[in-house]
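Asks: compute the structure for the input listed below.
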Amino acid sequence: MAQQQHQQGERKKKESILDLSKFIDKPIRVKFQGGREVTGVLKGYDPLLNLVLDGTAEFVRDPDDPFKLTDDTRSLGLAVCRGTSVVLICPADGMEPIANPFVAQEA
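Replies: A predicted model of the protein is given here:
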């Protein structure tokens, strides 16, 4: 019985898929549900992907097209970002689009 409870305890322990430790004290860009995007220096995180960002700046949306971001930013300072709304995390200097391999390429 005790062994069965021990095995259940091991199964309940979950680890995060992402290892964000290599991004500590480095600038990252974060996209959220709803379309907001911010950039800031990662100061901390937890297994639920709650993030602490310092020097955070939010990219302002185009007033004519709410789905388009502008180059204008709004300073937020120190921010705690809830992990359940995080969609994407990437290095601030390493984001570039790649070609979609499933779309027929024009020759």
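Asks: hey, let's count contacts and neighbours off CA atoms from now on
Replies: Will do.
Asks: mind jotting down where the helices sit in the protein?
Replies: Ranges of helices in the chain, per DSSP state H, are 2-12.
Asks: I'd like the structure of this one too, to check against the first:
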Amino acid sequence: MAQQNKDLGSGSQAKPKKESILAVLKYLDKAVRVKFVGGREVSGILKGCDDLGSLVLDGCVEYQRDPDDNFRLTEDVRQLGLAVCRGTSVVVICPDDGMEEIGNPFVQD
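Replies: Model prediction:
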């Protein structure tokens, strides 16, 4: 019995904590843009996140899509305020500074 306890005690060494695959903590209190499954896009100030990729955004704004073309954003926005974004629906997280939209290189003229 003493041998079993000794074995259990020696096997419980502290393992190094795994780092999250998402390195979004460096963007805390900075503007980010988030794209979701289904095509919605929002931007806001990142206030927090968890290991599952869920985000808390303050001053969140949703960009409205064109009713005729779901892949095109319009100039219309909807103010959301403080929002919690579920990590399983997040597709892309990118900093809002320096982001610019480019034309599709695969579209034939």
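Asks: what about Gly48 of structure 2, how many residues nearby?
Replies: Residues within reach of Gly48 of structure 2, counting by other Cα atoms under 10 Å, total 17.
Asks: Asp58 is in contact with that one, correct?
Replies: No - Gly48 of structure 2 lies out of contact with Asp58 (Cα atoms under 8 Å); the separation is 9.6 Å.
Asks: list the contacts for the spatially most central residue of structure 2?
Replies: Nearest to the mean C-alpha position of structure 2, by Cα atoms, centre = their mean, lies Ile93 at 4.4 Å. Counting by Cα atoms under 8 Å, 6 or more residues apart in numbering, Ile93 of structure 2 touches 32-35.
Asks: which residue in structure 2 aligns with Asp54 of structure 1?
Replies: Correspondence of Asp54 of structure 1 to structure 2, assessed by TM-score structural alignment: Asp58.
Asks: how about the contacts made by the residue nearest to that match when sequence neighbours are not counted?
Replies: Sequence neighbours aside, Leu82 is the residue nearest to Asp58 of structure 2 in space, at 4.4 Å (criterion: Cα to Cα, 6 or more residues apart in numbering). Leu82 of structure 2 sits next to 56-60 when contact means Cα under 8 Å, 6+ apart.
Asks: possible to save those residues as TSV with neighbour count and distance to Leu25 of structure 2?
Replies: Compiled in TSV, those are given as follows (neighbours: other Cα atoms under 10 Å; distance: Cα to Cα, whole Å):
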residue	neighbour count	distance to Leu25 of structure 2
Val56	19	12
Leu57	28	13
Asp58	19	15
Gly59	14	18
Cys60	22	18
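Asks: which pair in those spans the largest distance?
Replies: Val56 and Gly59 (10.1 Å; Cα to Cα).
Asks: could I get the buried residue list for the lengthiest strand in structure 2?
Replies: Ranked by number of residues, the top strand in structure 2 under DSSP state E is strand 73-85. Across strand 73-85 of structure 2, burial judged by 16 or more other Cα atoms under 10 Å covers 73, 83, 85.
Asks: now the counterpart of the second one in structure 1: how far from Gln4 of structure 1?
Replies: Taking TM-score structural alignment, the alignment pairs Ala83 of structure 2 with Ala79 from structure 1. From Ala79 of structure 1 over to Gln4 of structure 1 the distance is 42 Å, taken as Cα to Cα, to the nearest Å.
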